[in-house]
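Asks: Here is a sequence together with a model predicted from it:
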Amino acid sequence: MLSTRFVTGSVNWVDLGTPDMEAAKGFYGGVFGWTFQSAGPEAAGYGMFQLDGRTVAGGMAAPPEQGGPGWTVYFQSPDAEATAKTVERAGGTVAFQPMDVFDLGRMAVFNDPTGVGFAIWQPGRNKGLDAVNDPGTLCWAELYTPDAPTVIGFYQDVFGWETATMPLPDGSADYTMVNPGGAGLDAMFGGIVPLATDPLEEADGPYWLPYFAVSDCDATVARAVELGGRVRTPPTDMEGVGRSAKLSDPAGARFAVLQGERAE
C-alpha cells in the first residue's frame, strides 16, 4: 500500500493541471473536502490541496498547449539528472528537464516509451504528500498502456520496481502490481493494465490514473455528478479490494475513487 515513508520509486506526489483552477477548487472541495493553499505569488499559481491541514495533492492552471486537463503522478528519485539519463537510455523521452522548485526539491517530467506522461520529485525541504490512504487522499495509481511488457521493463530500469501478477477478473490478461525495489509486497502502490482489456480506456487513451480513497463510493460518485463531474465507470465491487468508480472532473481530468473493503 502507499506510504509517506517515501523511498526510491514510490509515489510521493500527485498534481492537477486544469484550465480553470477556481472551478477545480470548488469541485474537489465539494467531492473530497479539500481546501486550496497557494504556494505564493512566485509560484505561478501553483498551490496545494489540503485536507485537515495536510497536503494531499498539488494543482495549478495549465493552458491547453501543456497537454490539457489531467492528473500527473510523481515518483521519488534520489537524483533527478541521473533519472533523466536513465529514462532516455530506457526508451523514454524528457518533456521537462530537471529543475529546482525553490528549496523544496527538484522535479522533471517524462514520457514513457508509449507516450504516457509521468514525473519525478527529488525531495528537498518538501518530502512529499503529507497523507495517503485515508478518505480523501491518494491510495493507488494505475497505468493503462498499449504495451505492458515494454513499459514494465522501462519502469523497472528507471526505478527498480518489483512486480507481481494476477489474472484480471475476465481472464483476458494479467494485472501487474508494482512496488519499490526491496520494499516487499506490502509496499505495492499501483498496477499496470493492458489497454486493450478495457474498451473505455482504449477509447480515451493511455495514462496514469490516480485513485483517491473514500468512505462511501456511491455517495462520492453522486456528489461528483452533482458538481458537474462525469461517471466513466459506475461503482463496481471487486472481491478482496472494495468498491470503485472511475470519474472525470468538469474539465475532463480523469481520476478514480476507491472504498476499500473493511476487515471483518
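Replies: Cool, got the structure. Numbering: from 1, shown residues only.

Asks: going forward, measure contacts between C-alpha atoms and count neighbours the same way
Replies: Will do.

Asks: So which elements touch the one helix or strand residue 175 maps to?
Replies: For residue 175, the element it lies in under DSSP states H and E is strand 174-179. Counting contacts by 3 or more C-alpha pairs under 8 Å, 6 or more residues apart in numbering; DSSP states H and E, strand 174-179 is packed against strand 162-167, strand 190-194.

Asks: ok but residue 118 is inside a helix, no?
Replies: No: the assignment for residue 118 by DSSP: H, G, I helix; E, B strand; the rest coil gives strand, which leaves it out of any helix.

Asks: residues in contact with it?
Replies: Applying C-alpha atoms under 8 Å, 6 or more residues apart in numbering to residue 118 gives the contacts 72-74, 109-112, 208.

Asks: one more time with 6 Å
Replies: Residue 118 makes contacts with 72-73, 109-110, as judged by C-alpha atoms under 6 Å, 6 or more residues apart in numbering.

Asks: which of these has the most neighbours?
Replies: Most neighbours among those, by other C-alpha atoms under 10 Å: residue 73, with 24 neighbours.

Asks: Look at it and give its secondary structure.
Replies: With three-state DSSP as the criterion, residue 73 reads strand.

Asks: what about residue 174, how many residues close to it?
Replies: 18.

Asks: now it, nearest residue through space, not along the chain?
Replies: residue 167 (4.3 Å; C-alpha to C-alpha, 6 or more residues apart in numbering).

Asks: burial of the one you found, as a residue count?
Replies: When neighbours are counted by other C-alpha under 10 Å, residue 167 comes out with 11.

Asks: okay, now the one to match up with it:
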Amino acid sequence: MSVAEPESSVDFFAGVLGWAVIAEPGGSFSGWVGDRLAAQVVAGERGWGVFFGGDGARELKVNSSVDGGRVLHGPWAPPPRSGEPCWVELFTASPEDGYWCGELGWEGRDAADEFVVFTSARHGDARAVAGRLTTTRGEGWQPYFAVDDLDAACVRVSELDGRVLLEPTTVPTGRIASIESPRGGSCVLLEKPAGWGGAWAG
C-alpha cells in the first residue's frame, strides 16, 4: 500500500488485523502474521497495489504487477490466517476481462449480477483467484483480509478512528465489512474464510 503517512497507516491496520510491524529501510513498513508477509506500506499516493504470480515480471493496469517469485497468498498457498490477505477484487466501471485473462492466463465466469470470478489452472486444477465487480464506487484492486471475528474487528476500526464503510453483511464471498484507515487506504474484512476467496474456495 502506498499512502502519505505509512507509519500511521500500518499502525492502524496492525491494530485491526494483529500484524507484527517491522520498519524497513527508506521509511517503509511491513506487516507480518507469524512468518508470512501480509503487506508492505510505503510513502506515496497510489493506495493498494496487487502482485500476481506469473511468468515475466511486469507492470499491469490498475496499480498491479506480475512477479515471478514465490506466491505468498492465493489459491495454492496455505489457507489464510487471521490478518492475512485472503482475496482480491477489481472494482471498475469499465470491465476489461479480456485484458486480465490474456495477461494472466485466467478464465472468467459470470458468478452474480455484475460480478465475475476469475479462475486459473496455473498449478493444475482450476481455482478461483480473483473477482471483478462492475461498480461506480471507486476504481482499483480491493484487498480482502481474513479476520476471526468480524464484529470485534469493526469495533477496533472505530476505536482506532477508522471508518466502517460497509457494516457486516453476507455476500457470495462470505461475511464481510469494508473499512477505511483514518490516514488513507480501504480494504474488505472477510470472516473466517475457508480458503482463498472464502466461499469461492470450494
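Replies: Nice, I can see it. Everything numeric in this text was worked out from a predicted model, so none of it was measured.

Asks: What does residue 28 of structure 2 correspond to in structure 1?
Replies: Aligned by TM-score structural alignment, residue 28 of structure 2 pairs with residue 46 of structure 1.

Asks: So that match sits against residue 60, correct?
Replies: Yes: applying C-alpha atoms under 6 Å, one finds residue 46 of structure 1 in contact with residue 60, separated by 4.5 Å.

Asks: Report the buried residues of stretch 180-194 of structure 1.
Replies: Buried positions in stretch 180-194 of structure 1, judged by neighbour count with 16 or more other C-alpha atoms under 10 Å: 180-181, 185, 187-194.

Asks: Residue 110 of structure 1 maps to what in structure 2?
Replies: Checking TM-score structural alignment: residue 110 of structure 1 goes with residue 60.

Asks: Quick one: the helices and strands packed on strand 174-179 of structure 1 as a markdown table, columns for distance to residue 36 of structure 1 too.
Replies: Formatted as a markdown table, these follow (distance: least, C-alpha to C-alpha, whole Å):
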| stretch | distance to residue 36 of structure 1 |
| --- | --- |
| strand 162-167 | 35 |
| strand 190-194 | 26 |
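
Asks: And for the spatially most central residue of structure 2, nearest residue in space, chain neighbours not counted?
Replies: Geometric centre of structure 2, nearest residue: residue 143, 1.7 Å, by C-alpha atoms, centre = their mean. Of all residues not flanking residue 143 of structure 2 in the chain, residue 88 sits nearest, at 4.6 Å (C-alpha to C-alpha, 6+ apart).

Asks: conserved subset of the contacts of residue 118 of structure 1 in structure 2?
Replies: Counting by both residues aligned by TM-score structural alignment, their matches' C-alpha atoms under 6 Å, these that remain in contact in structure 2 are 72-73, 110.

Asks: hey, where'd the strands end up in the stretch 101-250 of structure 1?
Replies: Per DSSP state E, counting those that start in this stretch, the stretch 101-250 of structure 1 carries strands over the ranges 105-111, 117-123, 138-145, 162-167, 174-179, 190-194, 207-213, 230-238, 242-248.

Asks: Have a look at how far, on average, the fourth one is from structure 2.
Replies: Plainly put, strand 162-167 of structure 1 ends up 1.9 Å away from its match in structure 2 on average once the two are laid over each other (mean C-alpha distance after the TM-score superposition for structure 1).

Asks: Return the list of helices and strands in contact with that strand.
Replies: Counting contacts by 3 or more C-alpha pairs under 6 Å, 6 or more residues apart in numbering; DSSP states H and E, strand 162-167 of structure 1 packs against strand 174-179.

Asks: List of residues touching the strand it packs on?
Replies: In this structure, residues lying in contact with strand 174-179 of structure 1 by C-alpha under 6 Å, 6+ apart are 161-168, 187-193.

Asks: List the contacts of residue 48 of structure 1.
Replies: The contact partners of residue 48 of structure 1, taken as C-alpha under 6 Å, 6+ apart, are 36-37, 57-58.

Asks: before we move on, what about residue 130 of structure 2?
Replies: Residue 130 of structure 2 makes contacts with 88-89, 118, as judged by C-alpha under 6 Å, 6+ apart.

Asks: what does it align to in structure 1?
Replies: Checking TM-score structural alignment: residue 130 of structure 2 goes with residue 190.

Asks: Residue 214 of structure 1 contacts residue 133, doesn't it?
Replies: No: the criterion here is C-alpha under 6 Å, and residue 214 of structure 1 misses it with residue 133 at 9.0 Å.

Asks: quick one on the thing from earlier: distance check, the match of residue 130 of structure 2 against residue 100 of structure 1.
Replies: For residue 190 of structure 1, the distance to residue 100 of structure 1 under the criterion C-alpha to C-alpha, to the nearest Å works out to 27 Å.

Asks: same deal with residue 61 of structure 1?
Replies: Taken as C-alpha to C-alpha, the span from residue 61 of structure 1 to residue 100 of structure 1 is 20 Å.

Asks: ok, now which ones touch the residue mapped onto the residue nearest to residue 143 of structure 2 from structure 1?
Replies: In structure 1, the residue paired with residue 88 of structure 2 according to TM-score structural alignment is residue 141. Going by C-alpha under 6 Å, 6+ apart, residue 141 of structure 1 touches 190, 209-211.
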